[in-house]
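Enquirer: Structure for this input, please:
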Amino acid sequence: MKENIREEEILKIIKESGEISRLELSEKFDLTLARISKVVKKLLEKKMVIEKTVGESTGGRPPVYLSINNENFKNILGINFTSNQYLYITHGTISGEIIRKRKIIFDSQESEDALEFIDKIIKKEMKTSRNIGVISIVMTGVIDEEKGLSVMAPHYKLKTPKIVEYFEREYNIPVLLENDVRAMALVEKQIGSCKNTENFVILNICEGIGSTSCIERKVYRGYNSMAGEIGHIVINPSSIRKCSCGKRGCLEAESSEKAIIKKITSEIKIGKYSILKDILKERELNIRDILFGIKKKDFLVIQVMTEAMEHIARGLNILISMLDPEKIILVGEMFSSKFLMDTLKFELNKISLDIQKCGIEPTKLGEDLYFYCPIAVVVENIFENKIFTEKFIKN
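Expert: Reported below is the predicted structural model:
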C-alpha cells in the first residue's frame, strides 16, 4: 500500500475520469479511504475540485462524485499555426470544452514575421476575452517543448526561436509550445479514435510530412525532440528533388501535397495531357484539384499519386517494422479519397510482413482536429507538468 500521495496525482486522475468517487480513488491508489478523504478535503478547501454528482446507492450511503472545478481556472487561448496557409484560433477550458473558434488565412511565404503576426492575434483575442489564463501555441517543424524553442521552422519566418520566453514576457501568463503532429496525437488520444489504444502512430501529410508515435499512451519525443521526422527519411536516393531540409529524395520532397502539386504542374507544362490543364491556366493547383483529377480518372494525376502512395507505403513500413503499432491514423485531405486509401494499403501489403497486423484509417475528426490541438496540449500538461500547473494556478 502506498504511504503518501501528492495532490497533483489525485487531480490528474479526477481530470482524466471526469467524475470519480473517493472510494474509487482509494482503490486506484491503493490507499485508505481516510487518507484519500484528507487530501480531497484540502482540494475542496482550495476550490480545486467540487462535489458534483450524487451516485446511486448500493445499500449504504450514496457516493458523492468529485470533479475538477473548472471555474477555478481561466480559459485557454489556443493558436494552431499550420503549414497550409491557415491559422486556427480556439478558446477553451481545461476540461476540453471549446467555447469558440475561428480560422484565418496566413501566407507564411509573403507575410511578416510569424511571431509578430501571432502577437497581433493574441492582442485582439485578449481584448475580446478577459478570462485567458494560458496561451497554447502549436507549430510545424522541430519543437523543443521543454525549453519552449522552435528548433527548425522551414515554413515560417521567425525573428527568435524562443517562442515561450517571448510571449510569457509580453503577456505575463504561462505559455505552452508544441509540435503540430504531437498535438494531433494528444487529440486522438483524448477524444479521437485512439482513446482506448496504447500504441499508435499519427502520419500527417500537408505541405510537409510529419509523424508522431504514442508508446503506451505516451508521446515519444526522442533525444533531440526530433522523433517522428519521417518526412526527412530519404525514400528515393536517386531523386533530384530537393527537400526543405536540404537533402534530396526525402519522403516530403516526393509525396507531400506541395511535392505532388509541383510534379503534376511540371508534367503539364512540358506537354503531358491532364484535365487540370485549364485550371492551371487560371491559377496554381491545390490538393482539391488533385482529388478532382482522381475522381475523374485523370491518367497523369493517377500516375503521380500512385507513385506518391508507393513512397508513403515505404515510409509507413519502416514505422510499422520499428514500432509495431496497433493503429496508424492518417491526417491530410488526400486520405479522403477511397482510391488513394486503397492504393496505399495495397502498396503497403506488398512490402510488409503478413504477421504485422496494423489498422490504418483517416482521422474521423475532420477540421476539428486542428481547432482542438492547442486545447489538447493544455489538457495533457495540467496536473502532469508541475512547473506549468503551478504557473497556471497562481495566474
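Enquirer: can we go C-alpha only for contacts and neighbour counts from here?
Expert: Noted.
Enquirer: Tell me how many other residues surround the closest residue to P63 other than its chain neighbours.
Expert: Nearest residue to P63, sequence neighbours excluded (C-alpha to C-alpha, 6 or more residues apart in numbering): G55, at 5.3 Å. The number of residues packed near G55 is 13, by other C-alpha atoms under 10 Å.
Enquirer: I figured G55 hits R61, correct?
Expert: No: applying C-alpha atoms under 8 Å as the test, G55 and R61 come out as separate, 9.7 Å apart.
Enquirer: Quick check: which helices or strands does the helix or strand in which I360 is found pack against?
Expert: Per DSSP states H and E: I360 is located in strand 359-362. Judged by 3 or more C-alpha pairs under 8 Å, 6 or more residues apart in numbering; DSSP states H and E, strand 359-362 is in contact with strand 327-331.
Enquirer: To compare with the earlier structure, here is another sequence to fold:
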Amino acid sequence: MGKDLLRGSFKLMKSINRSLILNIIREKGPISRADIAKLTKLTPPTVSSFVKELLEAEIVIERNLGESSGGRKPTLLTLSEDMFHVIGMDVGSQNIKTILTSITGKVIKKSIVPLPAQTTNETLLSLMIDSVSGILDHTKIDEEKIVGIGVGMHGIVDVEEGSSVFAPNLNLQDIPIKRVLEERFNMMVKVENDGRAMSLGELWFGNGAGIDSFVCINVGRGIGAGIIINGKLYHGSHFISGEIGHMIIDIDGPQCTCGNYGCLQTFASGPSIVEWVKKEMRLGHSSLLTTLTKGDLEKVTGELIYSSALEGDTLCKTALQQAGRYLGVGITNVIHTVNPRRIIIGGGVSNAGDLIMDNIIQTVNQRALTNPAKQTEIILSKFGDDATAMGAVALILAELFTSRNTESAVAH
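Expert: Next up, the predicted model:
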C-alpha cells in the first residue's frame, strides 16, 4: 500500500459518522451491521454504505461468525489487525521502551534501550531514532502500514509543539521530539507527558474503559498522573496538570530533582524507596539485602527490595508500606481536588502489588473527607510497566479514530 492510499484511508476514517462506526467496531466487534445501526442510530442503508467503503479500504474485515434465528448467518465486522500498526515509546530517565502494536493494541514487538548516565538532547534523540529503526528492522511489517509514533515522555511536555519542555530526571530542556522523528520517519508523531499518556491508554483499552472520570498515577523513578474528566484528557493551561509527584508533602523534606523540598516523589518514587533502604542499612538495620548484594549497597534495587519483602524481610516490607502511606496521602489530596470515580496506579513501583496497595487504600480510608470519598476505587493498571508505552500507542489511535468535526478527545 502506497503513502497516498494510506493517507486516503486516514481521511476516510475522519468523518463524523465513519468515526462513530469505527469506534463501535473497535469497542464492540465482531459486530453486525444491524447492531451498528441500533447503537449509532444511523439508518441501515447509511451504515451499509460506510461499511462498504471501510471494507474496500481494508480498514474493516468481515467474519462469518454470527448466529441467526433462521436463514442466512449475519456477517460480523471487525477491525483489520494487519492494516495499520502503531509504535509507542516510553521515554523514562533510565531507558527507552518501544513497542509495536496492531490497531487493536496487541503488542507485536518490544525493545528496551538503556540511557547513558549523562544524556544530552542529541544523545536522547539519536537513541529514540535507533529504537524505532530497531523495531522496524526486526519486523516484517510494511513501514507504510505504520500509522505513527506516540511518545510518552516524563516531565513537562508542550503537546502542541510535540516537544519536551523540561525532563527533570534527565535534567534536559527543549527537546524537539516531534520535529526530529517526523523528519526522520515521515509519519505522524504525537508527544505527551507519560502520566497523561498512560491515562489515555487506560481509557482506550485498559482499566479506564467506560469510566468518565478517573486519575491514572504513574509511579516509577518519578510520579506523574493523567486526569480524565468527562471522558477527556485534561492538560491545564500550562501543560503541568497531573504533576502530583511535585505536590509538596513536607516543606522540610528532602530536596527533589525539581529544586523544591519535600515533594511526594522524594518519599514514594522508586529511587526514594531505594535510598531510604540504603540509609537504614548504613545505620545498621539488618536485611536479606546484605547477603544478596554481598554488602555492596550500590547493588540495592527496587526489584531486590520487592523480592526480599516477599521473603518476609522486615526492612523491605517497611520501606514499601511507608511508600504506600505517602502515596495514600498524595492520592487523598487528588481525591479532594478532582474527586474521580477511580484511581489507577501503574509504573514500576506498582509491581509491588498488595505490599504497597494495602497501605495506599488504608491511608485513603483514614484520611478522605467523606465515606463515599473513602471508598474511591483504587486499582492497579492493566499494563503495569508497559502502561506508558500503551498510552503512547493510544495517542495515535485517538488521532486516527476521532473525527476532527467532533468534540476533541483532549480538554484544556
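Enquirer: I'd like the TM-score for the two structures, please.
Expert: After superposition, the two chains reach a TM-score (TM-score structural alignment, normalised by the length of the first structure) of 0.84; 380 aligned residues with a C-alpha RMSD of 3.0 Å.
Enquirer: so what corresponds to the residue nearest to P63 of the first structure in the second structure?
Expert: Matched across to the second structure, G55 of the first structure falls on G66, judged by TM-score structural alignment.
Enquirer: same thing with I135 of the first structure?
Expert: In the second structure, I135 of the first structure lands on I149 (TM-score structural alignment).
Enquirer: what's the helix or strand for its match?
Expert: Short version, using DSSP H and E: I149 of the second structure is in strand 146-153.
Enquirer: Downstream of that strand, the next helix or strand is which one?
Expert: Defined by DSSP H and E, the subsequent element after strand 146-153 of the second structure is strand 156-158.
Enquirer: in that next one, what's buried?
Expert: 156-158 (16 or more other C-alpha atoms under 10 Å).
Enquirer: wouldn't A209 of the second structure be in contact with S199 here?
Expert: No: taking contacts as C-alpha under 8 Å, A209 of the second structure lies outside contact range of S199: 10.2 Å.
Enquirer: the more surrounded of these two?
Expert: Taking neighbours as other C-alpha under 10 Å, A209 of the second structure and S199 compare with S199 leading, 34 against 14.
Enquirer: Just give me the match in the first structure for the more buried one.
Expert: Match for S199 of the second structure (TM-score structural alignment): A185.
Enquirer: repeat for D158 of the second structure
Expert: Match for D158 of the second structure (TM-score structural alignment): D144.
Enquirer: Could you do N230 of the second structure as well?
Expert: Aligned partner of N230 of the second structure by TM-score structural alignment: E216.
Enquirer: can you count the residues close to that match?
Expert: Quick note: E216 of the first structure (other C-alpha under 10 Å) scores 11 neighbours.
Enquirer: what's the answer for V54 of the first structure, then?
Expert: 12.
Enquirer: got it, and the one 5 residues further on?
Expert: Neighbour count of G59 of the first structure, defined by other C-alpha under 10 Å: 6.
Enquirer: for it, helix, strand, or coil?
Expert: With DSSP: H, G, I helix; E, B strand; the rest coil as the basis, G59 of the first structure sits in coil.
Enquirer: got the contact list for it?
Expert: Under the criterion of C-alpha atoms under 8 Å, 6 or more residues apart in numbering, G59 of the first structure has no contact partners.
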